[in-house]
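Participant: Provided below for reference: sequence and predicted model.
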Amino acid sequence: MLAMIHEQNKDPQMTELLIGGVQIGTPQAKQQWVDDFLASRPQNTSMNTFRYYQTCLYPAVGIDLTPKGINDWLTNVTKGNAKLSYYRAIKAFCNWLYKSKKIVKNPIDFVDKPKTAKRILPAITQEQLVTLIKNVTTLRDACLLRFLFDSGCRLSEVSGVEAKDFHYDTGLVTVIGKGNKQRRAPFTIATGEMLQEWFAEHDTFELSNEGISSFLDRLESNTGITCNAHCFRRGFAIHQFKQGVSTRNVQLMGGWESITMVERYTQQLSQDDAFKHYDRG
């Protein structure tokens, strides 16, 4: 039996043919589908998430939406562990296409999750922080470095923070985190004193995401220390572990949605670090 399959509302974009229940014809990723997928995201989706989907999915326009087509496309991603990010994006896209009845079968069900290299990622240490601060000349830049290390805040959280968000009596700052969710992050007394001095005359750090990234790139070139925002975030987590803070509390302070990512950072602690927290009674 030959049948043209349409959505219940007779969407003409559904063009797969079935003969005896077997799909004939190969659906391809259309730019309109990607645009529709982006438009369907929840209202509280952050701009960073939109950019992530755009970066991953627009290069997929035109590929065959079959297990082989997706695997071939992922094979051509040459950015190391970024392959997993592309897989997650195409998985969300295919799931949406299937639920929207734009495709008859979901090809992602037959695509294995890419394996990632288990490598130790760079994390800023207290000693490196001292070196970095010695290589800046302005109060604003010193504040930025200390705040990044103290709080573990994401890049967008730092660029968006305002003077009114700081609560110096409690050592907490209110930021807009991932998914446009409001959360609080900590900072030390010493950093708070520097922040008060800066924000007494300024409302923000006066740098965009790109501005902060460029500043850190220049600092990395000058010092040889890898110091992007993620390095500070990992450094925050590892420093807290070394102070004896539990994984769960580190997760809450850093605003990680999943404890799995935080647990990955504990693998960078040495056995000597672990013994420091052993209670000999």
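Facilitator: Noted; the coordinates are in hand.

Participant: alpha carbons only for contacts and neighbour counts from here, please
Facilitator: Will do.

Participant: Check which helix or strand the closest residue to residue 146 other than its chain neighbours maps to.
Facilitator: Once its chain neighbours are removed from consideration, residue 146 has its nearest residue in residue 191; the separation is 6.2 Å (Cα to Cα, 6 or more residues apart in numbering). For residue 191, the element it lies in under DSSP states H and E is helix 189-199.

Participant: Got another one to weigh against that:
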Amino acid sequence: MVSAKDEMLMKCMKVWMTRFNTEDLKFLEDTFWMVSFNFSVDTISSTEVTTVNGETTDRLMEYFKIGKLSSGKTESTINQYIRVVHQLCDFCHKEINMITTDDVLSFMVKYKIQNNVKGSTMDIKRKYLSSVFSYLYKHKKIADNPMSIVEPVKYKKCIKVPLKDEEIELLKINTTNSRDLAIIHFFLDTGVRVSELCGINLEDVDFKNYTCKVLGKGNKERTVAFSGKTAMRLNEYLKQRKDINMNGTYCTYAPNTPLFASRKGHPTRLCKTAIESMVRKLGIISGVTRVHPHLFRATFATRLAERDTDIGVIAKLLGHADLESVNRYVLIDQTKIEATIRQKGFCS
């Protein structure tokens, strides 16, 4: 008979397999048994609150998904909202229509402690939950909105420190294949989100004018530009693809062929998790352990600001309608601020 601890490990391994290689999985399995040695695990069969099978939650989440898809939200974004709802329901062992404000507050506090996550992460979860419950309450699918009096999570808002030139060079030097090198160059040249990069098709790229169409949040399309050096890196990578016929700078391919694909067997579109994993591993190899895909975006924005690019232009290139959102990406050097003050004559 399979024990509850064995069952728990099997479920963890099923999730881990989508993200880690065989060596990492062995390490995680060994660590699990080592850490859990002095702990017992029991399958929840009954609790003081209602144990649920999830049917009501699934039905309401399907209603929410259809509604948001019809209003232009992308499926990947909607799935992030739904994932947080399931985290809350699993934590409380309740269907979504039975969740109370106290349940939400308990989840917000305990989840943060148990999973050691940042306040900013919990505030994002709060926003997702607020969006879902508000939508269901507005459409009279639930009797009350438990999020109506849940306040925003207070946390210190830190501007991401952009990558230094030497860190960028270390990442490039330690990149072992043409695809990953092209991805690094593309991130730095365009400042696209990782989800946006995943969705780019070859037909979206104009190699003659070095531009690319990107589908951002809210299904808003924008055009980004890249350098000739990045174009060369893309060319080197695409020449190795089995699903593309290259003839000089001209290539033929099937409709909806992804710009960046997996390298295993028949090329398939790279997913967000795969790119994040690649960047994380590259950072470890390069000694730039703080790197992640979003940091390329901050580096892109800061470099534009350092060249005195208008903040409205930066916002447009990043795909932001709100200029205030740009501030969290841009870090202006203190010496430049002091020089500007002296130049304007604000200090003697």
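Facilitator: Great, that's in hand. The structure presented is a predicted model; accordingly, all values stated were derived computationally and were not measured.

Participant: where does the TM-score land?
Facilitator: Between these two chains, after superposing, the TM-score reads 0.79 (TM-score structural alignment, normalised by the length of structure 1); 253 aligned residues with a Cα RMSD of 2.6 Å.

Participant: picking that back up, which residues touch the helix holding residue 191 of structure 1?
Facilitator: Contact partners of helix 189-199 of structure 1, identified using Cα atoms under 8 Å, 6 or more residues apart in numbering, comprise 139, 140, 143, 146, 147, 150, 163, 168, 171.

Participant: From those, keep the buried residues only.
Facilitator: Burial by neighbour count, judged by 16 or more other Cα atoms under 10 Å, picks out 140, 143, 146, 147, 150, 163, 168 from the contacts of helix 189-199 of structure 1.

Participant: Spatially nearest residue to the fifth one (excluding sequence neighbours)?
Facilitator: If you skip the residues right next to it in sequence, residue 150 of structure 1 has residue 187 as its closest partner in space, 5.0 Å away by Cα to Cα, 6+ apart.

Participant: tell me which residues in stretch 220-236 of structure 1 are buried?
Facilitator: Buried, per 16+ other Cα under 10 Å, within stretch 220-236 of structure 1: 225, 226, 227, 228, 229, 230, 231, 232, 233, 234, 235, 236.

Participant: which residues in the stretch 201-348 of structure 2 form helices?
Facilitator: For the stretch 201-348 of structure 2, the helices defined by DSSP state H, counting those that start in this stretch cover 228-238, 272-286, 293-306, 311-318, 334-344.

Participant: circling back: adding distance to residue 37 of structure 1, write the buried residues of stretch 220-236 of structure 1 out as CSV.
Facilitator: Listed next are the buried residues of stretch 220-236 of structure 1 as CSV, based on distance: Cα to Cα, whole Å:
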residue, distance to residue 37 of structure 1
225, 40
226, 36
227, 34
228, 31
229, 29
230, 28
231, 32
232, 33
233, 31
234, 32
235, 35
236, 35
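
Participant: Now for these: which two are most distant?
Facilitator: Comparing every pair within the buried residues of stretch 220-236 of structure 1 by Cα to Cα identifies 225 and 236 as the most remote, at 15.9 Å.

Participant: Count residues in the vicinity of the aligned partner of residue 133 of structure 1 in structure 2, would you?
Facilitator: With TM-score structural alignment as the criterion, the equivalent of residue 133 of structure 1 in structure 2 is residue 172. Counted with other Cα atoms under 10 Å, residues neighbouring residue 172 of structure 2 total 17.

Participant: so residue 172 of structure 2 makes contact with residue 183?
Facilitator: No. Contact status for residue 172 of structure 2 versus residue 183: not in contact, 10.3 Å apart, counting by Cα atoms under 8 Å.

Participant: Could you find the counterpart of the residue nearest to residue 146 of structure 1 in structure 2?
Facilitator: Using TM-score structural alignment, residue 191 of structure 1 pairs with residue 230 in structure 2.
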